[in-house]
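Asks: dropping the sequence and predicted coords here.
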Amino acid sequence: MSKQRNPNGMGTFKQRKDGRYEWRQKIDGQERYISAKTMKELREKIKKITDLPIIKNKYKVDDWFQRWLEIYIKPLKKKATYDQYRIIYNTHIKTVLGNRKLSTIKTYDIQSVIAKMNEKKLSTWTMKHARKIMNIAFSKAFEEKIIAENPVKSIEIPIKQAKPRKTLTIEELQKLFKAMENSRWLWSVKFALVTGLRRGELLALKWSDIDWQNKRISINKSNSVTGLGDTKSSKIHYVPLSENAIQFLNEQKDMLKKEFNPILYNEDLKGKALIFPSESGKMIRPDSYYTLIRRFSVKAGIKASPHCFRHTFVYLTRGNLSLKDLQNILGHSESTTTLDIYGNMLNDNTKKNIEQIDNVFNTVDKEMDKIKEEKIKNTGKIIPFRRAK
C-alpha cells in the first residue's frame, strides 16, 4: 500500500512491511505517529486525537514520572504504594528511559525496559509491576495531551518458573510448637496458621474485629514499617472463624489475663484492645515479630518466617476451598494474584495422584493374581503323557 495523503493536512497513511498500518501527522515541525493492526482500528485511534493539538513540550521521561509520582500517586495512594512505585521507577525504568523525550517513547522502548529486567533475572511479578507502573504513568500523560498515544501496549512479560513458596511440614510444625511451648507468642502462630493472615494484619487485629455470632474476622487494618494503616489491598475482607481459631483466641485471652497484661487495665491501652499485643500492651513492630519467629525457628532446627504460615495455610487447605473463596480469605484484589502466587501449590495433587496410581496398580496386582490362580488350577488338571515301558 502506497502512502495516502489526507486533505487539509490530516496526515499520511501507510501499510508497513509487517502488515500493520501507520499514520503520521506533522504540524509546525512537530510530528505524531500512531500504528494499528487494521485500518479500522487505526481510524478509531485517529478519531480520538485529531482534534487535539500537538503539544510542544520538552518533557523528558524523568520529568514526567517525578511529576506523576508527586501529584497523582503520593497524595492519593498509601505510602507503601508510593514508595514501591518510586523504587521500581528509579531502579528499573529511569536507568533506561529517564533522559529520553517523553514524546519519542515507542512500544519497543517499553519492551527494552522489560528485557533489561529479565537479564537481571528479576521475578515475573516485578516485571509485571514495572509494566503496570509505566502503563498508569503514560496513560495519564495521554489524558493530559502530552503524548499522542500510550506506548505501553502489547508488552510481553517473559514466563518464568515461579519459586516454590516455603511451607511447613507437620513434623516441622511439631518442632516449632515444641520450641514455643512456653512462649506467649505460641497462640499468635497457631492463629496465623488457621486463618492465613498476613503478619501486619495479625498484629493489628482487635477483639472488636471478631464477629463471634457470624463466625468471621474483619480484616480492616495492617501494621507495617510505616505504622498502622489500611490493608495491602486497601479493602476490608473477611476470614472464616473456625473452631480452632476460636480455641486459640480463648487461649490467648487466658494468657493475657495470667500475665496481667497492661492492655486489660490501662485506660489508654484498653481502647486499642489488641489481641496480640506485646508484654507492655502495645502493638509490636512487624520486624520485631519476624525476628522472634526466626529465633524460635532456629531453636526448633527449622527454617520458618511469619509469611510461611500464610503459605502453609494455603497448602493445607488446597482442594478444600474454591479459588474464589481462597482469594477472599487471603484478601487478594483479583483471583489472578492468587494464581500467580499459589498456582503451582493449588495444582499440587501429589497425594491424590499417588492414591490413584496405587489404586490402579493394586487392581493390576489383583488381576495378575487371578490369572496366576487360574493357571495353577488348569495345570493341576493336565495329565502328563508318558510312553509306557
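Replies: Right, received. Where do you want to start?
Asks: could you use CA atoms for every contact and neighbour count after this?
Replies: Noted.
Asks: okay, now K270: neighbour count?
Replies: K270 is flanked by 13 other residues according to other Cα atoms under 10 Å.
Asks: go ahead and confirm it touches L264.
Replies: Yes - using Cα atoms under 8 Å, K270 makes contact with L264 at a distance of 5.8 Å.
Asks: please name the nearest non-neighbouring residue to K160.
Replies: Nearest residue to K160, sequence neighbours excluded (Cα to Cα, 6 or more residues apart in numbering): T124, at 6.4 Å.
Asks: contacting residues around that neighbour?
Replies: By Cα atoms under 8 Å, 6 or more residues apart in numbering, T124 lies in contact with I157, P158, I159, K160, A162.
Asks: which residues touch the third one?
Replies: Okay, so that is I159. Counted by Cα under 8 Å, 6+ apart, I159 has contacts T124.
Asks: what's downstream of the helix or strand containing A115, the next helix or strand?
Replies: Here A115, judged by DSSP states H and E, is contained in helix 107-119. Using DSSP H and E, the helix or strand that follows helix 107-119 towards the C-terminus is helix 124-143.
Asks: list the buried residues in the helix or strand following that next one.
Replies: As assigned by DSSP H and E, the chain's next helix or strand after helix 124-143 is helix 170-179. Across helix 170-179, burial judged by 16 or more other Cα atoms under 10 Å covers E172, L173, K175, L176, F177, A179.
Asks: look up how far V189 lies from the fifth one.
Replies: Counting by Cα to Cα, to the nearest Å, the separation of F177 from V189 is 9 Å.
Asks: included below, for side-by-side comparison, is a second structure:
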Amino acid sequence: MSLRPPFQIPGSPNWYYEINRKRRSLKTAHKAAALRLFNEIKRQYLAGKLLVLSGECPVTLGDFWDEYEEWASVNRPRHTYNADMLALKQLLDICGKTIRLDRLGKKDADKIITACRKRGLKPNSINNYIRHLRSVFNKSVEWNYLKENPFQGVKELRTEKKPPSFLSRADISRVFLAVKDEDLRRLIMAYLATGRRRVELLSLIWEDIDWQGNRYFIRKSKSHLCKWYPMAPAFKTILQSMPRGNGKIFSRWQHPDTITHNVKKALVQAGFSSMRLHDLRHSFACLFI
C-alpha cells in the first residue's frame, strides 16, 4: 500500500494524489486546499494501514463495489459484468456499504438465499447469484484485501436436472410455420444451422464471412476462442438470402435479450412453451449427430 502527495498533470488545473498506484482527483485547483484535503486523506489512510498491519481489512463493501465496478466495466463481457453487479447488489442490500470485507462470510450468503426465496426466485436464479459472488470476491483475494474468498464454500441449492430439450426435424417445421416474421425465421434458422450462442451470432459482421473458403469468423465467444469455423450449407443459404451490406449481419437485433424474448414467443406459438433459446443449440447438436 502506498500514498503519493498532491501533484498536477499537464492540461488540468486540479491537484491529484495517488493511493495504491491509482490516481484520484482532489477536485481543487488551489494548492493550499489540496494539501489540507490530502492531510485528512493521509490521516484516514494511516489509520487503515494500522488495520492491515494487525491482519484486518480496512476496505468497506462500498469501496470494493466502486473499485470492482470500474475494473469489471472494462475487463468483463457486458452480460457477465451485469450479472456480477446484480449479485453484488444483493449483498449490498443485505449488509450495507459500510461493512468491512473481512466481516463478510457464509452467513451473509445464507441471508441472500433466504431473501431471494421470500421473493419467490427459482433455485437456478439464486445459484447464479452465488456463483457470481464467488467470482467477484476472487478479486478481493487477488487485490490482497482478503486472504480467502468469504463465499468459496457456500453450497448451491439443489435443482432438478432435466435432460436437454431439442427440436426434431418435424418440430422445426412447426416452428417455421408459426413464425411469420422473415427476419426472425432467418435468425432461428441461423441458430439451428450453426449452434452458436446468441452474443456470437449477434456480433457477426459481413466482413467475418469467407464465401470462397466456406467459413465464418467468431470474434466474441464465451470461451474466448476467436477463430474461423466451417460454414454449413444451410447457414450459407440463409446468408445468401439476405441483402448484403457492411457491419452487423443481424442488425435488426440490438440486444441479446430481445432475441431471447422473440425466439421464446415463437416457440410458445408453435406449441413448445417449455423450450428456450438455448435449446436451439441442443437441437443443432442432435441434428449434427
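Replies: Cool, the structure landed. All of these numbers come straight from a predicted model, not from anything done at the bench.
Asks: look at I146 of structure 1 and say how many residues are nearby.
Replies: For I146 of structure 1, using other Cα under 10 Å, the count is 20.
Asks: could you do the one 4 residues further on as well?
Replies: A count of neighbours around N150 of structure 1, defined by other Cα under 10 Å, yields 21.
Asks: ok now do it, which residues does it touch?
Replies: With contacts defined as Cα under 8 Å, 6+ apart, the neighbours of N150 of structure 1 are N135, F138, S139, A141, F142.
Asks: quick check, nearest of the residues you listed to E373 of structure 1?
Replies: Distance to E373 of structure 1 across the contacts of N150 of structure 1 (Cα to Cα) is lowest for N135, with 71.5 Å.
Asks: the closest one: how many residues sit nearby?
Replies: Neighbour count of N135 of structure 1, defined by other Cα under 10 Å: 17.
Asks: can you map out the strands along structure 1?
Replies: 4-5, 12-15, 21-27, 30-36, 210-211, 216-219, 222-224, 227-229, 237-240 (DSSP state E).
Asks: thinking again about what came up before, turn the buried residues of helix 170-179 of structure 1 into a markdown table, columns for distance to T337 of structure 1.
Replies: As requested, these are exported to a markdown table (distance: Cα to Cα, whole Å):
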| residue | distance to T337 of structure 1 |
| --- | --- |
| E172 | 28 |
| L173 | 27 |
| K175 | 32 |
| L176 | 29 |
| F177 | 31 |
| A179 | 34 |
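Asks: spit out the contact partners of H282 of structure 2.
Replies: Contacts for H282 of structure 2 were tallied using Cα under 8 Å, 6+ apart; they are P164, S165, F166, G195.
Asks: how about 7 Å then?
Replies: By Cα atoms under 7 Å, 6 or more residues apart in numbering, the contact set of H282 of structure 2 is P164, S165, F166.
Asks: what residue is smack in the middle of structure 2?
Replies: Centroid-nearest residue in structure 2: T80, 0.9 Å away (criterion: Cα atoms, centre = their mean).
Asks: distance check, that one against G105 of structure 2.
Replies: 23 Å.
Asks: tell me how many other residues crowd the nearest residue to E22 of structure 1 once chain neighbours are set aside.
Replies: Spatial nearest neighbour of E22 of structure 1, excluding adjacent residues (Cα to Cα, 6+ apart): S35 at 4.1 Å. Neighbour count of S35 of structure 1, defined by other Cα under 10 Å: 21.
Asks: to which residue of structure 2 is S35 of structure 1 aligned?
Replies: In structure 2, no residue is paired with S35 of structure 1 according to TM-score structural alignment.
Asks: S35 of structure 1: what's it in contact with?
Replies: R20, Y21, E22, W23, L42 are the contacts of S35 of structure 1 under Cα under 7 Å, 6+ apart.
Asks: check those and tell me the two furthest apart.
Replies: In terms of Cα to Cα, those reach their longest pairwise distance at R20 and W23, which sit 10.4 Å apart.
Asks: who's more crowded, those two?
Replies: The residue with more neighbours, out of R20 of structure 1 and W23, is W23; 23 against 14, by other Cα under 10 Å.
Asks: that one -> structure 2?
Replies: Under the alignment (TM-score structural alignment), W23 of structure 1 maps onto nothing in structure 2.
Asks: next: A300 of structure 1.
Replies: Matched across to structure 2, A300 of structure 1 falls on A270, judged by TM-score structural alignment.
Asks: is it true that its match touches A178?
Replies: Yes - between A270 of structure 2 and A178 a contact is recorded at 5.4 Å, counting by Cα atoms under 7 Å.
Asks: now tabulate the strands of structure 1 in a markdown table and tack on distance to I87 of structure 1.
Replies: Listed next are those as a markdown table, based on distance: least, Cα to Cα, whole Å:
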| stretch | distance to I87 of structure 1 |
| --- | --- |
| strand 4-5 | 45 |
| strand 12-15 | 40 |
| strand 21-27 | 35 |
| strand 30-36 | 31 |
| strand 210-211 | 36 |
| strand 216-219 | 28 |
| strand 222-224 | 17 |
| strand 227-229 | 19 |
| strand 237-240 | 28 |
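Asks: so what's L264 of structure 1 up against?
Replies: Residues in contact with L264 of structure 1 (Cα under 7 Å, 6+ apart) are K270.
Asks: any figure for the gap between it and K258 of structure 1?
Replies: Shown here: L264 of structure 1 relative to K258 of structure 1, a distance of 11 Å by Cα to Cα.
Asks: picking up where we left off before, neighbours around the match of A300 of structure 1, how many?
Replies: 18.
Asks: for it, give me its contacts.
Replies: A270 of structure 2 makes contact with R174, V175, A178 under the criterion Cα under 7 Å, 6+ apart.
Asks: quick check: closest non-adjacent residue to the first one.
Replies: Read that as R174 of structure 2. Spatial nearest neighbour of R174 of structure 2, excluding adjacent residues (Cα to Cα, 6+ apart): A270 at 6.0 Å.
Asks: same question, the second one
Replies: The shortest distance from V175 of structure 2 to any residue that is not its chain neighbour, by Cα to Cα, 6+ apart, is 5.1 Å, and that residue is A270.
Asks: same question for D63 of structure 2.
Replies: Spatial nearest neighbour of D63 of structure 2, excluding adjacent residues (Cα to Cα, 6+ apart): K97 at 7.7 Å.
Asks: burial of the one you found, as a residue count?
Replies: Neighbours of K97 of structure 2 under the rule other Cα under 10 Å: 16.
Asks: which ones are touching it?
Replies: By Cα under 7 Å, 6+ apart, the residues touching K97 of structure 2 are T60, L61, G62.
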